[in-house]
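[1] Mind looking at a prediction? Sequence and model below.
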Amino acid sequence: MDKRMQLELGEYLPDKIPGFYGLSQIEKFAGGQSNPTYLLTADSGQYVLRKKPMGKLLKSAHAVDREYRVIKALQYSGVPVPRALYLSPEPSVIGEMFYVMSYEPGTIYWDPALPELTPQTRHAVYAGMNKVMACLHDIAPSEIGLDDFGRPGNYFERQIARWQQQYLESIDEPDPNMLRLVSWLNANSPQDDGQISLIHGDIRLDNFIFDPQTTEIKALLDWELSTLGHPLADLAYQCMQLRMPNSSALKGLGGLDRKALGIPSEEEYVGLYCQSRGIDKISDWSFYLCFSFFRFAAILQGVMRRAQQGNASSDKAAAYGELAPMLAAMAIEHLETNNQI
């Protein structure tokens, strides 16, 4: 942000956020692929601002107003989130819609192998994420005013259609593996079982802020993709990412000895979740897993398109976007290995 924007926000925010005064610095966070995020330093303390990116945007993407609504609804739910402080109108004083939330200092871990921690602490970190996810899915959306936060009907059918469209809008020549994967998902979508909860949509290690001393989770961030949907979509999405190679631009745990590291295996991690939520077993796991590969590949292809257009939030956007074909290939390999395609 330039000095002009700093001056505009410095004059604007004191009338919108109680106690805010003396804005002196705005610094962009390096992480994040979608909505640019900034640390605001003021005489009254530190805050975080998230805004829509500049330029032409895909339809329904970068919905910072939805993100703000979720954070505000979860303030006293038991799910740790920052305090929601202000949502701007659109267009805003800085040109794009934005919101301001509290700054929650702590540690963000970027490598899921957690090389800086002991095996016991690694296990605690993963158990903590699992517990927060299960807590989120146990909340009745109507109890926090979010019963209208998603469309009715089969979540997976709607999501496959949405991300197929977004993928095709983000690429000139579709990947044959993605087309094959979409065909399999459409043909193998499980019957709607009626499960519906608030889902985060981007559950991963680097969206959690941890207390560096206790490993307690202080906040779950980045709710842009949240909606009402099937809770197993969140669980499968995290497990999918942990299957990715540890050497890739977005690190997973693929190829590592999780037992030696003290990190639960996929089976153990799913078991912890089922135990927390009182679930006996999960059927159709390959579908949920491959849906997650497809959806994440579509998301990363959108990241690549924004990098090509010059309005990506991160300087790593192109490297992340290049992972989309790998994800589609991993899904197809999983299906072929398990004789499902």
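    Arrived safely.

[2] Please count neighbours and contacts with C-alpha atoms only from this point.
    Noted.

[3] my hunch is that residue 331 is in a helix, does that hold up?
    Yes. Assessed by DSSP: H, G, I helix; E, B strand; the rest coil, residue 331 belongs to a helix.

[4] so how many other residues sit close to it?
    23 (other Cα atoms under 10 Å).

[5] ok, it - contacts?
    181, 289-290, 293-294 (Cα atoms under 8 Å, 6 or more residues apart in numbering).

[6] Okay, one more to line up with it:
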Amino acid sequence: MDRSAQNSGTTEVREAHRFDIGRLERWLEREVPGFAGPLSVEQFKGGQSNPTYKLVTPTRAYVLRRKPPGRLLPGAHAVEREYRVIAALGKQGFPVARAVALCEDDSVIGTAFYVMDMVEGRIFWEAAFPELSAAERPAYFDAMNLTLARLHGLDPDAIGLGDYGKPGNYFERQIGRWSKQYLGDAEAGRVAAMDRLVEWLPDNIPAGEDEARIIHGDFRCDNMIFHPTQPKVLAVLDWELSTLGHPLSDFAYHLMMYRMPASGLTAGLAGVDLRALNIPSEAEYVAAYCERTGRSGIPDLDFYVAFNMFRLAAILHGIKGRIARGTAASAHADKMAAGLEGLADLAWNQAQRAGAR
């Protein structure tokens, strides 16, 4: 699928996600300093989980992220957490959109939501960065690597996020959470490779110190806004899956791009001629991150990648369930859900690389 065409830009607000614009405008007038209508609303094409809107006024634009309407799984779509983390990170100078206001009153548009600044720049939907020249690509990869290492270098306690998640036993808790969500969504059905992973993962968690840092949870090129002309990340987007967790899990999720197919559901580089495109190899990219974070290497990388592919497959399984319930946020959610079994098989392949039989 053409991910750029399907996700870029805005469209008319979809029927299932419409709300009273006048009521929102009155709330914005009360809560947002300097807001001045009239207000018009468009919906971003992307966004599989939380519907996202562009709020347009005569002088500026904002972005609104909301919980989707309908029955929600426990703990999912926590826009309040997204707002909290971008507000805290923004104060540290980390590249996020400025947090403007949070509304937890369902009576305004039907669900909780928050508003942030609209950041103008470039979003690259493919990990090969086809819009760039070969000479430009290394600097953009380095910018992503630097940004994630910078996030993992922040002390959660020092920036007011020490209670943003439970420290310790990260993999055990996450495997349990996503297994429960997968097993509990009967409307989405079962997948053989997922069943195997549910059994194998908890028994093969790497031993060692369980670090606790702020992790993004969905760090990839299309969740970043780059400067219009420079290899600089202006804003990291979509913090729904952020928490306190093991930084190597977060990095391995980002690194999945090297093992995911280029024509797949997410931005992938598997099968791409990296040298011809002047893209750093996986080993070079790992080495750069390790140098920035003071590590000598990542010996259990295959497990971390298998875990992250499992988690992503569980998310697609959730999308499949939302399709069945009629609450899927994206117009092409069905195409995303169609990739579930292939991704689950790929996740099991990574587990086999880590020793699964």
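    Structure received. Owing to the predicted nature of the structure, the values given are computational and were not obtained by experimental measurement.

[7] Considering the contacts of residue 331 of structure 1, which is situated nearest to residue 169 of structure 1?
    residue 294 (15.0 Å; Cα to Cα).

[8] The spatially closest residue to that closest one that is not a sequence neighbour: which element?
    Ranked by Cα to Cα, 6 or more residues apart in numbering and with sequence neighbours excluded, the top spatial neighbour of residue 294 of structure 1 is residue 328, at 6.2 Å. Per DSSP states H and E, residue 328 of structure 1 falls inside helix 324-337.

[9] Need the counterpart of the residue nearest to residue 294 of structure 1 in structure 2.
    Aligning on TM-score structural alignment places residue 328 of structure 1 opposite residue 344 in structure 2.

[10] can I assume its match is in contact with residue 313?
    Yes. Applying Cα atoms under 8 Å as the test, residue 344 of structure 2 and residue 313 come out as touching, 5.8 Å apart.

[11] for the aligned residue in structure 1 for residue 44 of structure 2, what are its contacts?
    For residue 44 of structure 2, the aligned residue in structure 1 is residue 29 (criterion: TM-score structural alignment). Applying Cα under 8 Å, 6+ apart to residue 29 of structure 1 gives the contacts 36-39.

[12] Now neighbour count, secondary structure and distance to residue 168 of structure 1 too, for the residues you listed, in CSV please.
    Converted to CSV, the contacts of residue 29 of structure 1 look like this (neighbours: other Cα atoms under 10 Å; DSSP: H, G, I helix; E, B strand; the rest coil; distance: Cα to Cα, whole Å):
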residue, neighbour count, secondary structure, distance to residue 168 of structure 1
36, 21, coil, 24
37, 24, strand, 27
38, 19, strand, 31
39, 18, strand, 34
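
[13] Just give me the closest of those residues to residue 172 of structure 1.
    residue 36 (25.8 Å).

[14] SS state for the most centrally placed residue in structure 2?
    For structure 2, the residue sitting closest to the mean C-alpha position, by Cα atoms, centre = their mean, is residue 218 at 2.8 Å. At residue 218 of structure 2, secondary structure determined by three-state DSSP is coil.

[15] measure the aligned partner of it in structure 1 to residue 240 of structure 1 for me?
    Per TM-score structural alignment, the equivalent position to residue 218 of structure 2 in structure 1 is residue 202. Separation of residue 202 of structure 1 from residue 240 of structure 1 (Cα to Cα, to the nearest Å): 11 Å.

[16] ok, now residue 16 of structure 1?
    Taken as Cα to Cα, the span from residue 16 of structure 1 to residue 240 of structure 1 is 41 Å.

[17] And the two? Which one has more around it.
    Counted by other Cα under 10 Å, residue 16 of structure 1 and residue 240 do not tie: residue 240 has more neighbours, with 23 against 12.

[18] looking just at contacts, which helices and strands does whichever helix or strand the more buried one is part of meet?
    Taking DSSP H and E as the criterion, the element that holds residue 240 of structure 1 is helix 232-243. The elements that helix 232-243 of structure 1 packs onto, with contact taken as 3 or more Cα pairs under 8 Å, 6 or more residues apart in numbering; DSSP states H and E, are helix 285-309.
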